[in-house]
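Student: sequence and predicted structure are below.
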Amino acid sequence: MEAAQADAVPFEPDGTQRLQWHVYILCGLVAFLDGFDTQAIGPAADAIAASIGIEIKDFGPVFSASQIGFLIGAMIFSALGDRFGRKRLLVAGTLIIAFSSLGTAFAGSYHELVAIRILAGLGLGGVTPLFISLASEFAPPALRARVVTMLWAAVPIGGMMGSFTSSVTLSQFGWQAIFFIGGGAPLLLVPALVFLLPESREVQRGSNDHGAPRLRVSPIGALFGEGRGVATLWLWLASWMIWMLLVVVGVWTPSLLQRAGWTIPMAALMLGLLNAGGVAGTFLIGAGLRYVPPQRALMLALIAAAAALVMLGTFAHSFAVVAVAASLAGFFSSAAGGCLLALSASLYPERVRATGVGWSLGFGKTGAVLGPLCVGLLLGFQWSTASIYSAIALPGLLAAVLVFLLSRTSTFRAAIKQ
């Protein structure tokens, strides 16, 4: 059905196409920086831990700190964006990312680092539902799922660059250099966001004669109104499982591989391959949504990601197998994240879309907070690398079941046909 709809999309005037590409490119750059900051800390974790005087097994709360900030930012910024302007909140979130990344480089103690990473997560979580909802709003309805999923590819591209940059800078310039880069780039992007990115049309329609956004009833209740309650519940639970999987794989893979005997640069390289697989998977599966329903693609991607993670842990001492398994894990897990965002954006109407995406992300990030802490506990209990990766794979299988339940709701069926 979507293929037929896509073929029926009318030709857009040049001005409209130019505006759409401005939105896609700028939102993609924000997504890129989101991925860069999120993944940069993983390869640097051992060096940071040594610098502030803690053991790597105690680094779990640092990883979880940014996830706590993420869930708060995703929920607060999305609701504020739907009411007061998605563009202005996106600019504010980008500035927070910049200053918190620079602050990470100057953290001198464990408690300072945790506080700064909470702030970093606030910005990272705040911008994500906003760039997703803006890109979704300006995309033709028949292409929305593909645009959102392929936009998500910018996140693993940023993560891949963060991983590869870390592998180079760690030995030559120290771990602080990666965060100087991660802080400077968002500052350079802010002027482009201010002058080139349009404001949401929904917010513009809600403005008064003086251009100030008119206050409206909170959109949060709309996520459960009009028969959406059951669909929202399944979406949130699936998001919980998927984000636990995504974040744990990203932040703990370098340390788990080092525990299996890999050097820091080689572990960072494997994380880079994981992100490279994520780029390819998000683009290819995003393009494939022309032919495959997003819920079916998401279920298949989750099952395949779980299988790849089990393979990665089981053969952690084999360079060739780990390289393939890491690439496949990135391919399918990142594609799953993109498909999930596409489903979130499709489930809710435009007036509350940022809130719908943001609260789904926020709830999902509670799983992302718990996941790194659990891996730290498993390391403390002396679990093997293979056993830990098998445990990480389990949420992927559970998420596939939850997506199936979501796809059976009447609300989802009605929304996906629009």
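Tutor: Thanks, I have the structure now. Numbering: from 1, shown residues only.

Student: CA only for contacts and neighbour counts going forward, please
Tutor: Noted.

Student: find the nearest non-adjacent residue to residue 114, please.
Tutor: Taking C-alpha to C-alpha, 6 or more residues apart in numbering as the measure, residue 114 lies nearest to residue 62, with 5.3 Å between them; neighbours along the chain are not counted.

Student: ok now the helix or strand where that neighbour lies, how far from the chain's centre?
Tutor: In this structure, residue 62 is located in helix 60-84 according to DSSP states H and E. The offset between the C-alpha centroid of helix 60-84 and the centroid of the whole chain comes to 12 Å, using C-alpha atoms, centre = their mean, to the nearest Å.

Student: hold the first one in mind and look at this next one:
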Amino acid sequence: MTDHGIDVHEELASAKVSAFHLRLGLVMGLLTLFDGYDTFNPAYVIHYVAGPWGLRGGQAGLLISSGLIGFLVGSAVHGLVADRFGRRGTLLGGLWITSIFTVLTALFADSFVSYCLLRLLTGLGLGVLLPLATTYINELAPRRVANTFSLWGVALGWALGGTLAGLAGVFATPVFGWKALYWIGSLSFVLLPFLHAQLPESPKFLMLRNRPEEIRRLLGRLRPDRAPLYADATFSAARPAQPVNPVAVLLSAKYRRTTLSIWLSAFLSLFCIFGLTGWIPTVMMQRGETFSASFAFGAVMQVMSFLGGLAVGHLIDRVGRSRGLLAFWWAIGGLSVLALITYNAHVMNLAAVALAGFCIIGAQFVLNNFTANSYETDVRATAVGMELSVARVGAILGPLVAGLLQQTYQSPTPMFLAIGLAALLAGAIILCAARPASEWTGAAADSGARREGTAALTDRVASNAPLQGA
């Protein structure tokens, strides 16, 4: 690493939130809105096709999981592509794939097999959007507001997308049929020209690829007050001594405990999320709720998930202790699901589902950010992609296992038991991960400085600590 020039990591970490930051957050929010919408709309298809297509519980679960299988492949591969060729092109490619196969689903999905095949291909694009948007925004966000900025820029869009899927299920499908979900989803084509024109490359990726002119222009937009300084400046940042396999780095002695803890927690978390969201509309109708109320439960979960993620992210930004807060959030969410075993009344159903969304999905939003902050720039996209790839195995199994349990026992009780216990276990496992370097920095700074001094020291060291092997 050179010891002269402007440190790109420091410039990004210590920046104030500018208008350009906010525009980029809006772009990421719009992108992940379509991701969230497309991910959750299969839950509203089951009601219409289960009878005509003769589906049993396990097959209905596969209807939900087919897109997640493609997501697993896409999220596993995208990190390697993005770390090699750049964040911008990979994000655009993911949205093109998602948009094209969403339209093809509306046009040609007329059987169980054709629907699952088209959903699998759509998932290849979806597997890029959420994990890479998380990586992208973490590389641009000022460090002292990283969790909050990521939640507003990524999680809000994803939660709104899931909410819109629920609203489309309630209001559009009774009139136009279930394919209306995919015609609405095809509006993502409208976003593509805007992204092609406005989306910049990640400055940290530009640094690693030695593209100083693009770095000057981008840093000047992110920090306009320092633009004159960048005009003739040289830039420094750590570079790997030699090419390495990023997946091998994740499992090296330095990161192994954190990587395995994150993977297991993410697996269990998405098992809960997709097992619950995929079946909530159907199960609630079985429990005596009306059609509109049952479909609206999915929208309630998504609205509450953003609020829950925002709350825990804000707490982490203020006090640190991300592992303990994530564990607490998952524990409360798990207990709320277990409460559905004992009680079945409209108010209780609504409260338990809302709390499950607030805590379980809210914690998952912050786990994505926790992952991005736990690794170096060179492997960060791969780390987030691999986290969500492993997690997608849980997401695939969640609806399948939930469907098979209902098919076997003719009751949702075993499903609630499995999901509640999985959430509790996810909270216990995340406590085994190492604390992110920024939290250690904050703890040290508190003993010797307050307010601005603390924030400045935290930003300075947090941007370099992962590069020094902390």
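Tutor: Structure's in. What do you need? Note that the coordinates shown come from a computational prediction; the quantities given were computed from them, not determined experimentally.

Student: which stretches of structure 1 form strands?
Tutor: In structure 1, no strands are found when defined by DSSP state E.

Student: now do the contacts for the residue of it most remote from its centre.
Tutor: The C-alpha centroid of structure 1 is most remote from residue 209, which lies 36.8 Å away (C-alpha atoms, centre = their mean). Counting by C-alpha atoms under 8 Å, 6 or more residues apart in numbering, residue 209 of structure 1 makes contact with nothing.

Student: likewise residue 218 of structure 2?
Tutor: Under the criterion of C-alpha under 8 Å, 6+ apart, the contact list for residue 218 of structure 2 reads 200, 203.

Student: and residue 330 of structure 1, by the same measure?
Tutor: So, once contact is read as C-alpha under 8 Å, 6+ apart, residue 330 of structure 1 ends up touching 273-279, 281, 305.

Student: ditto for residue 61 of structure 1
Tutor: Counting by C-alpha under 8 Å, 6+ apart, residue 61 of structure 1 makes contact with 114, 372-373.

Student: can you name the residues of structure 2 that stretch 155-168 of structure 1 overlays?
Tutor: The counterpart of stretch 155-168 of structure 1 in structure 2, using TM-score structural alignment, spans residues 158-171.

Student: identify the residues contacting the matching stretch?
Tutor: Residues beyond stretch 158-171 of structure 2 that count as contacts (C-alpha under 8 Å, 6+ apart) turn out to be 29, 32-41, 44, 178, 180-181, 291-292, 295-303, 305-306.

Student: how much space separates the residue nearest to residue 114 of structure 1 from residue 351 of structure 1?
Tutor: Distance, residue 62 of structure 1 to residue 351 of structure 1, by C-alpha to C-alpha, to the nearest Å: 35 Å.

Student: show me where the stretch 1-150 of structure 1 has its helices.
Tutor: Secondary structure of the stretch 1-150 of structure 1 (DSSP state H, counting those that start in this stretch): helices located at 2-7, 14-52, 60-84, 86-105, 110-138, 144-151.

Student: for residue 315 of structure 1, which of those is the nearest?
Tutor: In terms of C-alpha to C-alpha, the element of the helices of the stretch 1-150 of structure 1 nearest to residue 315 of structure 1 is helix 14-52, at 20.6 Å.

Student: tell me what the closest one is packed against?
Tutor: When contacts are defined as 3 or more C-alpha pairs under 8 Å, 6 or more residues apart in numbering; DSSP states H and E, helix 14-52 of structure 1 packs onto helix 110-138, helix 144-151, helix 154-172, helix 176-196, helix 229-259, helix 264-288.

Student: surely the residue nearest to residue 114 of structure 1 touches residue 113?
Tutor: Yes - the criterion here is C-alpha atoms under 8 Å, and residue 62 of structure 1 meets it with residue 113 at 7.1 Å.

Student: circling back: what's the mean gap between the match of stretch 155-168 of structure 1 and the aligned bit of structure 1?
Tutor: For stretch 158-171 of structure 2, the mean deviation from structure 1 after alignment is 1.0 Å (mean C-alpha distance after the TM-score superposition for structure 1).

Student: I'd like the contacts of residue 61 of structure 1 as CSV, with distance to residue 399 of structure 1 appended.
Tutor: Supplementary listing: the contacts of residue 61 of structure 1 in CSV, determined by distance: C-alpha to C-alpha, whole Å:
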residue, distance to residue 399 of structure 1
114, 29
372, 18
373, 20
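
Student: could I get these as CSV with neighbour count and distance to residue 220 of structure 1?
Tutor: Below are the contacts of residue 61 of structure 1 laid out as CSV (neighbours: other C-alpha atoms under 10 Å; distance: C-alpha to C-alpha, whole Å):
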residue, neighbour count, distance to residue 220 of structure 1
114, 20, 29
372, 28, 29
373, 20, 29
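
Student: mean shift of the longest helix seen in structure 2 relative to structure 1?
Tutor: Looking across structure 2 with DSSP state H, the single longest helix is helix 377-409. Following the fit onto structure 1, the mean deviation recorded for helix 377-409 of structure 2 is 1.1 Å by mean C-alpha distance after the TM-score superposition for structure 1.

Student: relative to helix 112-140, how tilted is that helix?
Tutor: Comparing the axes of helix 377-409 of structure 2 and helix 112-140 via axes from the mean of the first three to the mean of the last three C-alpha atoms, to 10 degrees yields an angle of 140 degrees.

Student: and residue 379 of structure 1, what's its match in structure 2?
Tutor: If you follow residue 379 of structure 1 across to structure 2 using TM-score structural alignment, you land on residue 406.

Student: now residue 342 of structure 1: how far from residue 297 of structure 1?
Tutor: Counting by C-alpha to C-alpha, the separation of residue 342 of structure 1 from residue 297 of structure 1 is 11 Å.
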